[in-house]
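# Can you look at this prediction? I've put the sequence above it.
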Amino acid sequence: MKNEPLFIAFSTQKGGVGKSTFTVLVASYLHYLKGLNVAVMDCDYPQCSVYEMRKREVRQLETNLHYQSKAIALFDSLGKQTYPIVCAKPEEGIIKAREFLANEPTDYNVVFFDLPGTINNDGVIATFMAMNYVFVPMAPSRMSMESTLSFIIPANELIAEHSDLNLKAIHLFWNRVDGRIKKEWLEHYEEVIRQFGLPLLKTAIPQSVRYDKEQSIEGSDAVFLSTIFPADKTLLKGSNLDLLVDDILEVLHLTPKL
């Protein structure tokens, strides 16, 4: 009998804060570096940016011998291929995920859901509440804070009131923290978060262009953001992605296989 995978989402009401980026980065990290089996439900319909990213990367592999050989070596060492990405309407995300899992021989540990940036209808809200855990990237600015808290506080109150919900916890984490931001500002924001009883992960992600670094079309550049490769070790240093993944694994009570 298969194990029941965890349903996880990176979700936020503030656009451009990194939900799709972290869906890809953490899924790839867990699948390729931690030995876990993951799948992605791309419910950011109709653009399905994660699904389209995979298609784009596969096309690039067809003409780039460097990435071809790198992929072959990676999959041979792991004994498995890329993780699956399924495009679905947000209100159908759970049904499509269940159908996918029922027809798969693989025993999955985690299914990531990339949800729309705006949760503005009952179907999307139902999918959001069907997650086991939600992680919310948040920029240290007043606009991002207000948008995030107006979205998260009611959901967190529902969790506190209804112990029978699938959604067990919502965890915030800092993203795009500029080194010039004053420490007292972060401390002020964190005090506000504590007052609302919202959990905040220990790791903060710095502002860095590496988080947008995909594989090149013709070159052999190191890759950070990819559905086919894990973040390159040379780019991991100082990114705090490895620390974020450790925080998330601790929340999920998951043990890496590698």
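Alright, I've got the coordinates. Residues are numbered from 1 along each chain as shown.
# going forward, measure contacts and count neighbours with C-alpha atoms only.
Fine.
# For the protein, which segments are assigned as strands?
Along the chain, the stretches classed as strands by DSSP state E are 6-10, 38-42, 85-87, 110-114, 133-138, 169-174.
# who does the first one touch, helix- and strand-wise?
So the one you mean is strand 6-10. Applying 3 or more CA pairs under 8 Å, 6 or more residues apart in numbering; DSSP states H and E, one finds that strand 6-10 contacts helix 19-28, strand 110-114, strand 133-138.
# got the buried residues for the lengthiest helix in the chain?
Determined from DSSP state H, the single longest helix within the chain is helix 142-161. In terms of neighbour count (16 or more other CA atoms under 10 Å), helix 142-161 has its buried residues at Ser144, Met145, Thr148, Leu149, Phe151, Ile152, Ile153, Ala155, Asn156, Ile159.
# tell me how far that helix is from the chain's mean position?
Distance of helix 142-161 from the chain centroid (CA atoms, centre = their mean, to the nearest Å) equals 19 Å.
# just the angle between it and strand 169-174, please?
Per axes from the mean of the first three to the mean of the last three CA atoms, to 10 degrees, the angle that helix 142-161 makes with strand 169-174 is 160 degrees.
# picking up where we left off before, the helices and strands packed on strand 6-10 into CSV, with extra columns for distance to His253 and mean neighbour count?
As requested, the helices and strands packed on strand 6-10 are exported to CSV (distance: least, CA to CA, whole Å; neighbours: other CA atoms under 10 Å):
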stretch, distance to His253, mean neighbour count
helix 19-28, 15, 23
strand 110-114, 12, 26
strand 133-138, 11, 24
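# Which among these is found nearest to Leu244?
helix 19-28 (8.7 Å; CA to CA).
# ok, back up a step: any chance of JSON lines for the helices and strands packed on strand 6-10, columns distance to Pro84?
Output for those, formatted as JSON lines (distance: least, CA to CA, whole Å):
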{"stretch": "helix 19-28", "distance to Pro84": "10"}
{"stretch": "strand 110-114", "distance to Pro84": "10"}
{"stretch": "strand 133-138", "distance to Pro84": "20"}
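# Out of these, which is closest to Thr227?
Closest among those, using CA to CA: helix 19-28, at 6.0 Å.
# by how many degrees do that closest one and strand 110-114 diverge?
Counting by the same axes, to 10 degrees, helix 19-28 lies at 160 degrees to strand 110-114.
# adding another structure so you can compare the two:
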Amino acid sequence: MNVKHKTVFIAFSSQKGGVGKSTFTTLAASTMHYRLGYNVAVFDADFPQHSLLKMKDRDLKMVMENEALKKQAYNQFMTINKKAYEIIQHRADSVLEAAQEYVNASPVPIDAVFFDLPGTVNTPGILKALAGMHHIFTPITADRVVMESTLVFTQLMKDIIMKEGETSIQTINLFWNQVDGRESTPLYDVYNTLIHQLGISLMQNQVKNSTRFRKESEVNSKVVFRSTLMPPDERLMKTCQLDLFMDEFLKIIQL
């Protein structure tokens, strides 16, 4: 492997469950690997759920049972000539070393490694793992509990780890997820002002609320959204503005 090749370490991380970190890990990894030509890998260190490994097992079963998706998967493989990206289970306390070994040993240059990490700072090794990321993305929703835990967590990363510790972190980016157009705009304005006052980076593009974020492929479905084997359908991406989010995401990680 070319040692000069740039590999970025990325985590969608949050101290609050249910805001979409595993979902966005899958959406971003699948878009980059299957549609945009990048080579990615995923390390699932979210013990004990390991939800991404379980998702891949479900995706494989679904493709085998769904003729439309089976045909799509076959055509995709014939077109891009790439296997599915690997999802490797590992402990948080040594996941950085394992990821670097994987990158060094890979027969193809790896552009990005995504890490699905535990959602609590009490997990052994979690702060070390986060400090080893190049970019951290944190989904937020207009909920007081979510905002309080997220801002405390982000301040910890920004003011302590980035300033005082040895770290690889280049950016920490909050972004609005599950945005409902019917919700009160002033509520977002208040939170946006607070985030700006704290000096925390907030992405411009918001991801709109969609039931697709909570659904995987169904038996009779002809399109996919959240899948480890195929990229999200482009029309569905536009519906929730995930396409605009990915454009901004790629500019931030500079790939």
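Looks like it came in fine. This is a predicted model, so every value here is computed, not measured.
# Report the TM-score for the pair.
After superposition, the two chains reach a TM-score of 0.94 (TM-score structural alignment, normalised by the length of structure 2), with 253 aligned residues with a CA RMSD of 1.5 Å.
# one step back: the strands of structure 1: which one's closest to Ile95 of structure 1?
strand 38-42 (10.8 Å).
# Where does the closest one end up in structure 2?
On structure 2, the counterpart of strand 38-42 of structure 1 by TM-score structural alignment is residues 40-44.
# Check what contacts the matching stretch and list those residues.
For stretch 40-44 of structure 2, contacts defined as CA atoms under 8 Å, 6 or more residues apart in numbering pick out 29, 32-33, 50-53, 85-90, 95, 99, 110-117.
# nearest residue to Leu243 of structure 1 other than its sequence neighbours?
Ranked by CA to CA, 6 or more residues apart in numbering and with sequence neighbours excluded, the top spatial neighbour of Leu243 of structure 1 is Thr203, at 6.3 Å.
# tell me, how many neighbours does that neighbour end up with?
Here the number of neighbours of Thr203 of structure 1 (other CA atoms under 10 Å) works out to 18.
# So what does Glu184 of structure 1 match up with in structure 2?
So, by TM-score structural alignment, Glu184 of structure 1 is matched to Pro186.
# do Glu157 of structure 1 as well
Using TM-score structural alignment, Glu157 of structure 1 lines up with Asp159 in structure 2.
# what sits against Asn37 of structure 1?
By CA under 8 Å, 6+ apart, the neighbours of Asn37 of structure 1 are Leu30, His31, Tyr83, Thr106, Asp107, Tyr108, Asn109, Val110.
# Report the separation between it and Lys202 of structure 1.
From Asn37 of structure 1 over to Lys202 of structure 1 the distance is 25 Å, taken as CA to CA, to the nearest Å.
# what's the counterpart of Arg210 of structure 1 in structure 2?
Under TM-score structural alignment, Arg210 of structure 1 pairs with Arg212 in structure 2.
# ugh, wrong one, I meant Gly16 of structure 1
Match for Gly16 of structure 1 (TM-score structural alignment): Gly18.
# now swap in Leu244 of structure 1 and tell me
Under TM-score structural alignment, Leu244 of structure 1 pairs with Phe245 in structure 2.
# In contact with its match, which residues are there?
Counting by CA under 8 Å, 6+ apart, Phe245 of structure 2 makes contact with Asn205, Gln206, Val207.
# now with 10 Å?
Ala28, Phe175, Met203, Gln204, Asn205, Gln206, Val207, Met237, Lys238 (CA atoms under 10 Å, 6 or more residues apart in numbering).
# tally of neighbours for the residue nearest to the first one when sequence neighbours are not counted?
With CA to CA, 6+ apart as the criterion, Ala28 of structure 2 has its nearest non-adjacent residue at 7.2 Å, and that residue is Met246. A count of neighbours around Met246 of structure 2, defined by other CA under 10 Å, yields 17.
# Show me the helices in structure 1, by range?
Under DSSP H, structure 1 gives helices at 19-28, 49-61, 65-78, 93-102, 122-129, 142-161, 183-195, 233-236, 241-252.
# For those, could you give me a markdown table that also reports distance to Leu6 of structure 1?
Listed next are those as a markdown table, based on distance: least, CA to CA, whole Å:
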| stretch | distance to Leu6 of structure 1 |
| --- | --- |
| helix 19-28 | 12 |
| helix 49-61 | 19 |
| helix 65-78 | 22 |
| helix 93-102 | 11 |
| helix 122-129 | 13 |
| helix 142-161 | 17 |
| helix 183-195 | 26 |
| helix 233-236 | 26 |
| helix 241-252 | 8 |
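# before we move on, back to that, the longest helix of structure 1: average distance to aligned residues in structure 2?
Once fitted to structure 2, helix 142-161 of structure 1 is off its aligned match by 1.5 Å on average (mean CA distance after the TM-score superposition for structure 1).
# Other residues contacting that helix?
By CA under 10 Å, 6+ apart, the surrounding residues in contact with helix 142-161 of structure 1 are 11-15, 17, 118-119, 125, 128-129, 134, 136-139, 165-172, 189, 192-193, 196-199.
# which residues does the aligned partner of Gly199 of structure 2 in structure 1 contact?
In structure 1, the residue paired with Gly199 of structure 2 is Gly197, using TM-score structural alignment. By CA under 10 Å, 6+ apart, the contact set of Gly197 of structure 1 is Ile153, Asn156, Glu157, Glu191.
# now swap in Arg235 of structure 2 and tell me
So Arg235 of structure 2 contacts Val223, Phe225, Gln241, Leu242, Asp243 (CA under 10 Å, 6+ apart).
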